[in-house]
Every structure is written in structure tokens, then in C-alpha cells.
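Participant: no sequence on this one, just coordinates:
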């Protein structure tokens, strides 16, 4: 199958690297020394120097790591060639010295030498880059990028020989490189491992990675040996390339579309018992082969594959232990049950309570599909594959994927069978109650009609850093809502002139968040109403400092003092504070309208009208603004 077939070969981009720095530095240093020798001692000594350094350099590289240092003809030829190279490179130095001493300069020879020195590396780079561009363009037009995941039940004890997608017309094939199967850990070994290691082992795929699939691939070749079944399968299946959705690769953006090539959605390949294979992606199933006829192999080949697999084991390395493992797997009926669960949909819903804030779910089911869903969407019964992993993601300043729930789907299947009592169509409800957000704070109930069972075969993994970020964000939201409610209540009290009660609300806000700028704006207004202008002026620096970090509150504070000076007919001071308010929050048209009013009072109608027009563009509306606009800056309310 592989004979005379080509596959994707990665190319390396051509660029100038620091690897060239050392030889260039050596050549430059040698030329500088040669220049001194030529200038002061003449050409003979310069030639001897170049021969010596050629000999030393060649000796080091030629005899490095060798036990014998006998001078050979091959070595002498190498020294001669290196010497000629150095002498040629030194021609420019020779031309310079000759010009300095004789004032004679042969332009033709020098330009020819310079063209060779600069031209050969440039031509070499152009050639290498052209070859790279050609190969990349050819690859992009011949192959598409696809992530492939290959999975089989670990208890099948499978040794995969070949997986190749082939275009038999153009004789091209994918570049899937399979590794040896993983060790099969015993129950005793699994108990010694931590939960994450066990999950990674049980969920590990036979292959996962990027492959390059030939355009218009028409055949899938796949072969494997199942030790549990004692059967070898060598399958050739038509591949429906036309069902795949091909897209232009978008990244990296600094590379042309031609070199980026095309891509398609990730493929999943599942190998089942009886020679069954299933290939699918999110768009649908491409190949669904329930079973295949095994291929006869020799006893020698069979034993060799078993030996390869057994040699990878620790616990089951000996023939006796390995035979016991095979008998144990065959009698457990686990392969058949997991196959049933992976290919059967159940009528279930899920109700989750005890979570705070806006969360959604990342669900990973037994059919190897992963999808996002709102919690409320799972409240309705629907025929779905059973979930085996549920991630809870909190929506905050960013997405906090803070909790993962891992479910033993075989055990949940047994529970469903127990409470359904043979009625497979009756809906099943999974009720998850988080009594607290800890690894033990979950109650998981499976309910069907009036029957229920407590389900305990699950594990929780909590990312404490993300959980803390979520908790902090929720606390911030609670505090913010509390502050806003108190702030509104305080202003309602101000409106009814209950200033002391409003001050109590203000003090409560400051106790919750001493940095809340609008609390100080409320406080300065209360000070104004209770004690007058002078009390506000006295604490002006204090109030401005307390709102400096919050532009919206600072703008309110400046506007407040602008209004105070306006009421005292100190228009120049008022103008200054309204300008500061605009600088702090330039998008609020109210401050610009106040500025326009002050310009009117200062008898500067042109400025007043310009400011009023700007205020209107910012979306502000008020009777004062309309009066200024109608009067062209001459009148205000």
C-alpha cells in the first residue's frame, strides 16, 4: 500500500540566523589581521598566516573525536581548499592596501570580487527560499490540515499497525505516525496513582494530533490486532472526502493564504470489537462500519504482536499474568457494555442548584462529543448520550472554568437500569445540589418517576485560583448592588431633606467600600445643604483627592464646585471647574451645557453657542440648552 506513495514532508523556513555569526566573525577577524600583515610586512607573511589558520581550523574540525591524528591526503586537500577560500576573501583587503600604498585601484577586479562575495550568498538564499516556497505551496495544494483522534476500548488490548488516508489516483497519503500502545495498568497500580493521573490514563487516546490528509482522499487503510479477540483486521474502506467541509486556514495572519493552506474540522476515529470502525466529526458520520472480516496472519506474527504488547507492561509482563488479564477481561463483559453506552441515547435531564452567578456548562459525553450549554437548557428531558464530564464555567470579567465533575458512566448506567425497571423511555433526572462549593459539597440524585437513588461514583476537581477569582467577583457584585441601593436611598432622603439619615446611609456606603467615589460626592452635597458653601470650600482638596481615582465621580465633584461658584456669581472660578469636569469625563454633555451657561453669563455668546452645540452632539437635552441654542448663545434659563 505504501510503496511508491508520497506523504506530507515538513519544510523549514529559510532565514538568516545567529548560526552564521561565528564563521562571519572568524572571516572578518582573519581579514583584519591580514590587513595589518599586508600593510606592514608584505604579501608573503599574509599568505603564510592564512595557510596556518586554515591548517589549525581544518585540523580541529577534521580530527575532532577521532583517535588518530595522522595527516592524510584528504586532510591536506581540505587545508588547501580552505586556504584558497581565505585568500580569495582577503582580496578586498589586498586591493585596499595596494590603493593606500600605490594609489592604484582596479575597479573591475574589485567589483567582480564584491559581486561574488555578496552575490553567491544572495543567490543561495534566493534558491533556498524559492525551493521552500515551492514545497510549501505544493503541500498546501496537496494536503489539508486536520486534527485526528483515534480511540479504542483499552480492554481490547489493541496493537495498531497502520492508519492511512490515501489518494490512490495521485498516490499521496497522510502522515500519521503511530507510537507503541500504552501500558495496561492493573487495579492495584491505578489505586497508587492520583485522580488526575488515573483520568488521563483512562481517557488517553491511541493517537491525537495534527495530520495532513491528501485532497480527494478516496481510501482509508487501517490494520490492527485485537489481543482479546485474537483477531487481526486489515481493512480497506472507501473514504467519502466529499462529505468534509473544507475551510481556508486563517492563522498565522502574517503568512499568505497560499502557504497557510486549507483545513477541516477535527476527525474522530473509533475502533470497536469485531472489526468495527466509525469516523465522524461535528457535521456527522463519514464512515460507520459495524464489523469486518478478520485477516489470517501467521502464528509467528501473532505471537510477535502479543510479545510487543506484553513487553510494555509492568504488572502483566509475565506470560501467566498476561493470560490471567485476558481471562479477566473476557469474563467481565465490560467491552460490550461500554460499547452499548457509547452508542445509545437516554432520555435524561439535569437540574443544578446551589451555584451563584451566571454559569454555563461544558459537557463531554460518552460519544466523545463536547458542547457548551446553558444550565437551563438541560432542565428539559431529551434523548442524549450520557455525560461523562461536566465543566462549570462562571461568566465574570472573563470565563472562570473553575470546576470539573467526572462521572463513572458505567455506574450511572447501572443506576438508570435499576430505577427504570425495564421502561427505557421513561425520563431520568440528574439532580445536582451544591450544598457548598467544595469537593465534598455535592449531592447527586438520579430520579425516575417516584424512584430515586443517590449516586456517589463521581469525582470533582476544583481549580482553587479560579474559584477564588469567581468568589471575589461575586462579592464585588454583591457589594456594588448594596452600594447602589444605599446610594439611591440616601438621595431619596436628601430629596425629603432628611439629611442626617442620608448621612448615615453615606457612612454605611463608605464602610462597605472606602474607595467609592460617589459616596464623597453625596457627602459634599450634604455638607453644602447642612453647613453652607464655606464648609465645602474648606474640604475641597479632601473631596477631590477622594474621587481622583474614579473619573466619573471626580467629574461630578468638579461640577459640584463649579455650581457653588456659579451660585456665588464667581463665574471665572466656575468656568475653571466646569472645564475640569469635562476633562475628567468628556462624554457627559451635562458638564458642557453648564460650561455654555457660564459663557452666557460672561457675555461670550460665540463660545456659549459652540459649547451648546457640542453638548447636543453628546446627547444632552435640557431647557437651558435649548434656550442657548435658540438665542445663539445670548440667553439661558
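Facilitator: That came in fine, so what should we check first? This structure is a prediction, so every number in the text was calculated from the model and none was measured. Numbers count the residues shown, from 1 in each chain.
Participant: can we go C-alpha only for contacts and neighbour counts from here?
Facilitator: Fine.
Participant: residue 320 - how many residues pack around it?
Facilitator: 9 (other Cα atoms under 10 Å).
Participant: report the separation between it and residue 328.
Facilitator: Going from residue 320 to residue 328 by Cα to Cα, to the nearest Å gives 12 Å.
Participant: check it against this one:
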């Protein structure tokens, strides 16, 4: 199977200040105010022991805190549960120590009349500056990646419709630039309900026509610039056939319909409304791509693709 550089959607940097206040700031303030009398009356060692206990408790009981440490909950990174738990404990413990350091400076001033201005401003810089720096870097990273993607991919609505006599399940729609291996990553989230062939034929005619006429997919997708190939695969329940097609995609013609006499990728499809790109699927593996009433691809018939019974059952729920 060929490997492509799939489009990766970047999520905007989002900070819910109410959740941040409830899950991080308020518990941290309460913990620090409890640590203050411990520091004053029992000393630094007792405060450290208290923070260890508090870190263990927060790591175990404070479930809302886990959402702010998503890296350790990402199974793709291969973190073991024990390692994830230990790392999150260390982070919580360090944050508590940093917060308590301000009260430690206050205790020194109250008991020994000592005040180190450098330590005080360093503490303020770490406590407030690091979170702000982290947020700024994440925001900058988001805009950098988004800018890059705007120059490398086209954002357009893709609408998929079925022939009136066809009942199917889409497996894959993929636009590929074979030169640089960039590819769309279209998630078929609105696929129509799957039936076995026997179940579908047993469905009442009215219900059957409802599903047949239902638009299978309509979402914003990303097509790489200069995409020269489109990959399609779907299963037709009515025909009991699986189709898998690879066909050239006329990107230049597609762009010219959007902006006549120009294929400047820095201007096309940015900051303006565009009409959907339509894909219509027919019997016998036929399909059409058209945009603004201009047919881009017209393939009336295609050969059946190969698929074994196990894959058919797993992907399309075929039961005989």
C-alpha cells in the first residue's frame, strides 16, 4: 500500500478560563494558602512532605487535571500507564513547589527580615511567564501550520450523491499529489446505514428510497495543490460489488473554473465563498466529478475491485 503525507487538521489554541480557574488556579491557590502556615510553623521539610501527599492525591483523584496533560494520555506516543502516572505526579509536584516558593520568601521576610528581589522577580517570571510563553508558542505554532496548510491545500466542500437505484457505503475518497506525496485525509463520517443484502431487500420500499436518496457526505475537505490523482472505493449493496478506482484528477481545469486565467495558489480559494465539488456515484462503478456545472471527470463504468469475504464483513457488515 502506498504511503502518503496525509493532511492533518490543526485545532485552534483554545483556553477555557472558567475551567482553568476551577481546575488549576483555584486548587493551586488553596494548596498554597495551606502550605503557608506549614512553612511558617513546621519548616520547609514538612511543606515538601505535604506537597508530595497533595501531588499523589491530585494525580489520583483530580480527573479534570488530566485534560491539561494530554501528552501522557496519548496512546500513540507509547507511554506506559505507570510512566504516565509518574510524570504527571512530578509535574504537579514541581508546580506546587514553584507556587509555594513565593510563600517561602514571605516566611523568610517575616521571620528573618530577608527579602531577595532577584528571587522574587524570578518566581513571578516562572509562575506567570512560563504559562504565558507556552500559550504564545502554541498560538504561534498554530498560525504557522495553518498558514502553511493554506498554501499547500485547498479548502472546499465536497458533496457526494448516489444514483437513485444504488445503495452503497463509501470506503475511501482521497485526492493525491503524486509528485510530493501530499494527500487529503477525508473521514467518511456521514456514511449511510449499513445493511446486509438480505436486510436491505427486506426493507420497505418507502424506507429504502429514503436511504437511497440520502446524501452520503457533505463536508469541508482539503485537496492538495496540483493533485493529479483521485482514489475512490465503495461497496454497492444492490450489486453486491466492491469498486476500487484510481484515476487522474484534472486539477488545472478545476482551478480554472474557480478563478479564470489564474492558478496562483496564493489567491485561489482563500477568503471567499466557493461552490461545492460534487461527486455522483452510479451503478456499475460509474461516477462523475463536477464543479459549477462543469464535468471534471466522467467515468460511466468501472471494473469490480477485489475484496475478500472477511474484509467485506468487517468494513461493510455483509452477512449472508
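Facilitator: Done, it's in. Just so it is clear, the structure is predicted and the values come from calculations on it, not from any experiment.
Participant: residue 165 of structure 2 in helix, strand or coil?
Facilitator: Of the three states, residue 165 of structure 2 takes coil under DSSP: H, G, I helix; E, B strand; the rest coil.
Participant: ok, now how distant is it from residue 213 of structure 2?
Facilitator: Distance, residue 165 of structure 2 to residue 213 of structure 2, by Cα to Cα: 9 Å.
Participant: ditto for residue 36 of structure 2
Facilitator: With distances defined as Cα to Cα, the gap from residue 36 of structure 2 to residue 213 of structure 2 amounts to 68 Å.
Participant: for residue 138 of structure 2, which non-adjacent residue is spatially closest?
Facilitator: Using Cα to Cα, 6 or more residues apart in numbering and skipping the chain neighbours, the partner closest in space to residue 138 of structure 2 is residue 13 (6.8 Å).
Participant: got the contact list for the one you found?
Facilitator: By Cα atoms under 8 Å, 6 or more residues apart in numbering, residue 13 of structure 2 lies in contact with 138, 139, 142.
Participant: ok, whichever residue in structure 1 pairs up with the first one - how many residues close by?
Facilitator: So that's residue 138 of structure 2. Matched across to structure 1, residue 138 of structure 2 falls on residue 128, judged by TM-score structural alignment. When counting by other Cα under 10 Å, one arrives at 15 neighbours for residue 128 of structure 1.
Participant: can you check the one 5 residues further on too?
Facilitator: Residue 133 of structure 1 is surrounded by 17 other residues when neighbours are defined as other Cα under 10 Å.
Participant: excluding sequence neighbours, find me the nearest residue to it.
Facilitator: Setting aside the residues directly before and after it, residue 133 of structure 1 is nearest to residue 259 in space (Cα to Cα, 6+ apart), at 7.8 Å.
Participant: counting by contacts, list what the helix or strand containing the one you found packs against.
Facilitator: For residue 259 of structure 1, the element it lies in under DSSP states H and E is helix 257-260. On a contact count with 3 or more Cα pairs under 8 Å, 6 or more residues apart in numbering; DSSP states H and E, helix 257-260 of structure 1 meets helix 107-142.
Participant: immediately after the helix it packs on, which helix or strand?
Facilitator: Moving toward the C-terminus from helix 107-142 of structure 1, the next helix or strand (DSSP H and E) is strand 143-152.
Participant: how about that next one, which residues of structure 2 does it hit?
Facilitator: Using TM-score structural alignment, strand 143-152 of structure 1 lines up with residues 153-162 of structure 2.
Participant: check the mean deviation of that stretch from structure 1.
Facilitator: Superposed on structure 1, stretch 153-162 of structure 2 shows a mean distance of 1.8 Å to its aligned residues (mean Cα distance after the TM-score superposition for structure 1).
Participant: mind listing the helices for the stretch 151-300 of structure 2?
Facilitator: Along the stretch 151-300 of structure 2, the segments classed as helices by DSSP state H, counting those that start in this stretch run 197-202, 205-213, 251-258.
Participant: deepest in the core, which of these is it.
Facilitator: Ranked by mean neighbour count under mean count of other Cα atoms under 10 Å, those are led by helix 251-258, which reaches a mean of 17.
Participant: touching that helix from outside, list them.
Facilitator: 225-228, 262-263, 268-269, 274, 291-292, 294, 296.
Participant: got those residues as JSON lines, with neighbour count and distance to residue 21 of structure 2 columns?
Facilitator: Listed next are the contacts of helix 251-258 of structure 2 as JSON lines, based on neighbours: other Cα atoms under 10 Å; distance: Cα to Cα, whole Å:
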{"residue": "225", "neighbour count": "21", "distance to residue 21 of structure 2": "43"}
{"residue": "226", "neighbour count": "24", "distance to residue 21 of structure 2": "47"}
{"residue": "227", "neighbour count": "24", "distance to residue 21 of structure 2": "46"}
{"residue": "228", "neighbour count": "17", "distance to residue 21 of structure 2": "50"}
{"residue": "262", "neighbour count": "13", "distance to residue 21 of structure 2": "50"}
{"residue": "263", "neighbour count": "19", "distance to residue 21 of structure 2": "48"}
{"residue": "268", "neighbour count": "19", "distance to residue 21 of structure 2": "42"}
{"residue": "269", "neighbour count": "17", "distance to residue 21 of structure 2": "40"}
{"residue": "274", "neighbour count": "14", "distance to residue 21 of structure 2": "41"}
{"residue": "291", "neighbour count": "19", "distance to residue 21 of structure 2": "49"}
{"residue": "292", "neighbour count": "14", "distance to residue 21 of structure 2": "50"}
{"residue": "294", "neighbour count": "11", "distance to residue 21 of structure 2": "54"}
{"residue": "296", "neighbour count": "19", "distance to residue 21 of structure 2": "53"}
